[in-house]
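Enquirer: Okay, here's the prediction I keep looking at, along with the sequence it came from:
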Amino acid sequence: MGESATVVITGASSGIGRATARLYADDGARLVLAGRDAGTLEAVAAECRDRGARVVAVPTDVSSEADVDRLAETAVEHFGGIDVWVGNASLYSFGTFEQTPSEVFDRLVEVNLLGQVYGARAALRVFRRQGRGVLVSVASVYSRITSPLVSPYVTSKFGLLGFLEVLRMELRDAPDIHVCAVLPATIDTPIHQHAANYTGRPVRPLPPVADPVRVARAIVRVSRRPRRLTQVGRVQSLFVYARALAPAVYEPVVARVYVALALKGGSMPEASGNVFRADREATGVTGGWRVLPWLRRGPGRRGR
């Protein structure tokens, strides 16, 4: 992949997506950026243009296949094709399965899993015509481990990794089309401020919290030298092996540790975060958790 590659990035408005857009912009890529809020997305686009990139911003809800198809078509219309498709859009929620409203559970699966499926379908149509392309899907360490209070997220990410593995097998007839999965652990992004919260208490991310630029670098790296799976965050990735080797021990220990570390003291009203509408307040690359991780107010500040 050369420096003038055309790169589509979903979930580009904040966090990992925004960090990835910056890195590609610095390399002179042609960017097609997608996110739900047009104003926030245009701010990211302007930032990338200032770094020398050619950029098109396309407001997109990845749970709509029509929106995703339009995103791909826009990339082809403006730049003639797509070299890399980065599927990054994701939603998060806290609460037990029984606490989590069914519409919130369904929405996370629609965005985190079906949004990636729609992106893969749209990208592959272009890749097949070109005879080449790289699909990079941002999954999660939660594609391989579990913990309480995040059942819709875990469900969507487990499903995503399985989908990518099947897709890779089915593309053996196309050696120049690559499918890459990037699995971040806990990353310092605004996703925790954006998250829905039905626990009744303030929530914080599990330590250690990694820099989102590490994930962005991994995305850029695998788009140039494709790898089937890349994990980011070594400490939490160790839980993958613990779960595989001793599941009977893993489950009760992680259940206790997660609740102890994730739930803060005090109370918090139920809130749907950015699940149903974009949050314009927390759109930076980081969420500030690495600065004062134990003092930050938990997610779920407002109602729907």
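Expert: Received, thanks.
Enquirer: alpha carbons only for contacts and neighbour counts from here, please
Expert: Noted.
Enquirer: quick one, what contacts the residue sitting nearest the centre point of the chain?
Expert: Note on the chain: the residue nearest the mean C-alpha position is Asn88, at 3.7 Å, using C-alpha atoms, centre = their mean. Shown in contact with Asn88 (C-alpha atoms under 8 Å, 6 or more residues apart in numbering): 9-12, 16-17, 137-139.
Enquirer: do Ile187 as well
Expert: Contacts of Ile187 by C-alpha under 8 Å, 6+ apart are 209-212.
Enquirer: before we move on, the earlier item: for the contacts of Asn88, which two are the farthest from each other?
Expert: Using C-alpha to C-alpha, those span at most 15.2 Å, a distance reached by Ala12 and Ala139.
Enquirer: For the longest strand anywhere in the chain, name the packing helices and strands.
Expert: For the chain, the strand with the greatest residue count under DSSP state E is strand 177-184. Other helices and strands packing on strand 177-184, by 3 or more C-alpha pairs under 8 Å, 6 or more residues apart in numbering; DSSP states H and E, are strand 133-138, helix 151-170, helix 212-224, strand 229-232.
Enquirer: here's the one I want to compare it with:
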Amino acid sequence: MASSSPHPPTAPAVLVTGASSGVGLATAHELARRGHRLALLARGEEPLQRAAQECRALGAEDVTVLTVDIRDDEALREAVAQVLDVFGRLDGAVNCAGVVAYGRLEQLAAPLFDAVVETNLLGSVNLLRHVLPPLRAQGRGSVVLTGSLIGHIAVPTMSAYTVSKYGVRALARQAVIENRDVPGLHVSYVTLPGVDTPIYRQAAYAGGPAGQPPPVVWPPEKAGRLVADVLQRPRRVAHGGAFDPLIRLGFVLLPGVYDAWVGPLFARFASDRRETMPPGPGNVEASVWQGNRLDGGHGSGLKALGGLAVRRVRRIVG
């Protein structure tokens, strides 16, 4: 663990997991702009150090880094203890650590399926297990678990991710119930739409077209702002994505229609058939730090929607 020079304990101290890439990095940047003291946690040392430098430049009062795999419960326990030792207290925690695997359930190797669930769901459990006791002891604090629209619906070839994100949603609700006796302690759940991050190219694949975020895609900075806002102004559930409520409603109220359409729509908008991904573990079982960055270069997806609309109009008019 490395920390910048000590500062008086004036700014809130926040632990951010998955802080070296994507939404975690965007959240760390946003909290840095707000002058927080930050403990950045992820698996890769080099991208974490780069993230720490960026956060210091953006205005973070103090930054420390922790090279830890969130699946390792004992290592995470030690990391939280070190944060408390360095900062003197912990005011909040954000869990953005996450991995993805693509493949039909029977195609995806058991270790890859298990690693997705262990990272996304059991990693969230591990975080709560170790940050809740100090927050309860001080009688206040805020924890944000990041979820996904896919934690409310079902999509083809993403069974491990879907199961894990359903579990995160249930975990957040359970944590709210179990901590009602501490009014100053808040556990929030943020569900995000498609976000332009590197997670799609870093995913594990059983083989097939590359994944991509479905339109309309949020830039990571927008996701980071939402997560930071909920951390500072807690609410039980915060949903992102203008079309997500409609999708969730269709999944619940019109399951037959949803099931018939989700496959073709997923193949059209959530898959990049210009690129075929060979079977491989991606970054699911271990960090592949070279691919860590803020965005994934996917854009908003509006161009794809516009192109589809133009083609449909041309067919109609002849």
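Expert: Received the coordinates, thanks. Everything numeric in this text was worked out from a predicted model, so none of it was measured.
Enquirer: which one in the second structure is aligned with the residue nearest to the centre of the first structure?
Expert: Asn88 of the first structure maps onto Cys96 of the second structure when the alignment is built from TM-score structural alignment.
Enquirer: quick one: its match and Leu105 of the second structure, what's the gap?
Expert: 24 Å (C-alpha to C-alpha, to the nearest Å).
Enquirer: do the same with Arg173 of the second structure
Expert: Distance of Arg173 of the second structure to Leu105 of the second structure, computed by C-alpha to C-alpha: 27 Å.
Enquirer: cool, Leu41 of the second structure as well?
Expert: Leu41 of the second structure sits 30 Å away from Leu105 of the second structure, going by C-alpha to C-alpha.
Enquirer: ok, now Gly147 of the second structure?
Expert: For Gly147 of the second structure relative to Leu105 of the second structure (C-alpha to C-alpha), the value is 21 Å.
Enquirer: Settle it for me: which of those two has more neighbours?
Expert: Gly147 (28 against 15; other C-alpha atoms under 10 Å).
Enquirer: For Leu265 of the second structure, what is the corresponding residue in the first structure?
Expert: For Leu265 of the second structure, the aligned position in the first structure is Val257, judged by TM-score structural alignment.
Enquirer: Just the buried positions in the helix or strand hosting that match, please.
Expert: For Val257 of the first structure, the host element (DSSP states H and E) is helix 247-262. Going by neighbour count (16 or more other C-alpha atoms under 10 Å), the buried part of helix 247-262 of the first structure is 250-251, 254, 262.
Enquirer: so which of those would you say is closest to Ala195 of the first structure?
Expert: When the buried residues of helix 247-262 of the first structure are ranked by distance to Ala195 of the first structure (C-alpha to C-alpha), Ala262 comes first, at 13.2 Å.
Enquirer: who's in contact with the closest one?
Expert: With contact set as C-alpha under 8 Å, 6+ apart, Ala262 of the first structure has these partners: 203-206.
Enquirer: Those residues into JSON lines, with extra columns for neighbour count and distance to Pro101 of the first structure?
Expert: Output for the contacts of Ala262 of the first structure, formatted as JSON lines (neighbours: other C-alpha atoms under 10 Å; distance: C-alpha to C-alpha, whole Å):
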{"residue": "Val203", "neighbour count": "27", "distance to Pro101 of the first structure": "18"}
{"residue": "Arg204", "neighbour count": "20", "distance to Pro101 of the first structure": "21"}
{"residue": "Pro205", "neighbour count": "22", "distance to Pro101 of the first structure": "21"}
{"residue": "Leu206", "neighbour count": "18", "distance to Pro101 of the first structure": "23"}
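Enquirer: any idea how far Tyr250 of the first structure is from the aligned residue in the first structure for Pro133 of the second structure?
Expert: Pro133 of the second structure maps onto Arg125 in the first structure, with residues paired by TM-score structural alignment. Going from Arg125 of the first structure to Tyr250 of the first structure by C-alpha to C-alpha gives 42 Å.
Enquirer: number of nearby residues for whatever residue of the second structure lines up with Arg172 of the first structure?
Expert: Under the alignment by TM-score structural alignment, Arg172 of the first structure pairs with Arg180 in the second structure. Neighbour count of Arg180 of the second structure, defined by other C-alpha under 10 Å: 12.
Enquirer: and what of the one 3 residues further on?
Expert: Burial measure for Pro183 of the second structure: 11 neighbouring residues, criterion other C-alpha under 10 Å.
Enquirer: got it, and the one 10 residues further on?
Expert: By the criterion of other C-alpha under 10 Å, Pro193 of the second structure has 22 neighbours.
Enquirer: ok, the aligned partner of it in the first structure - contacts?
Expert: The alignment partner of Pro193 of the second structure in the first structure, by TM-score structural alignment, is Ala185. Ala185 of the first structure is in contact with 140-142, 209-210, 231-233, 236-237, counting by C-alpha under 8 Å, 6+ apart.
Enquirer: Not counting its neighbours along the chain, what's nearest Phe269 of the second structure?
Expert: Excluding the flanking residues, the one nearest Phe269 of the second structure by C-alpha to C-alpha, 6 or more residues apart in numbering is Pro214, at 5.2 Å.
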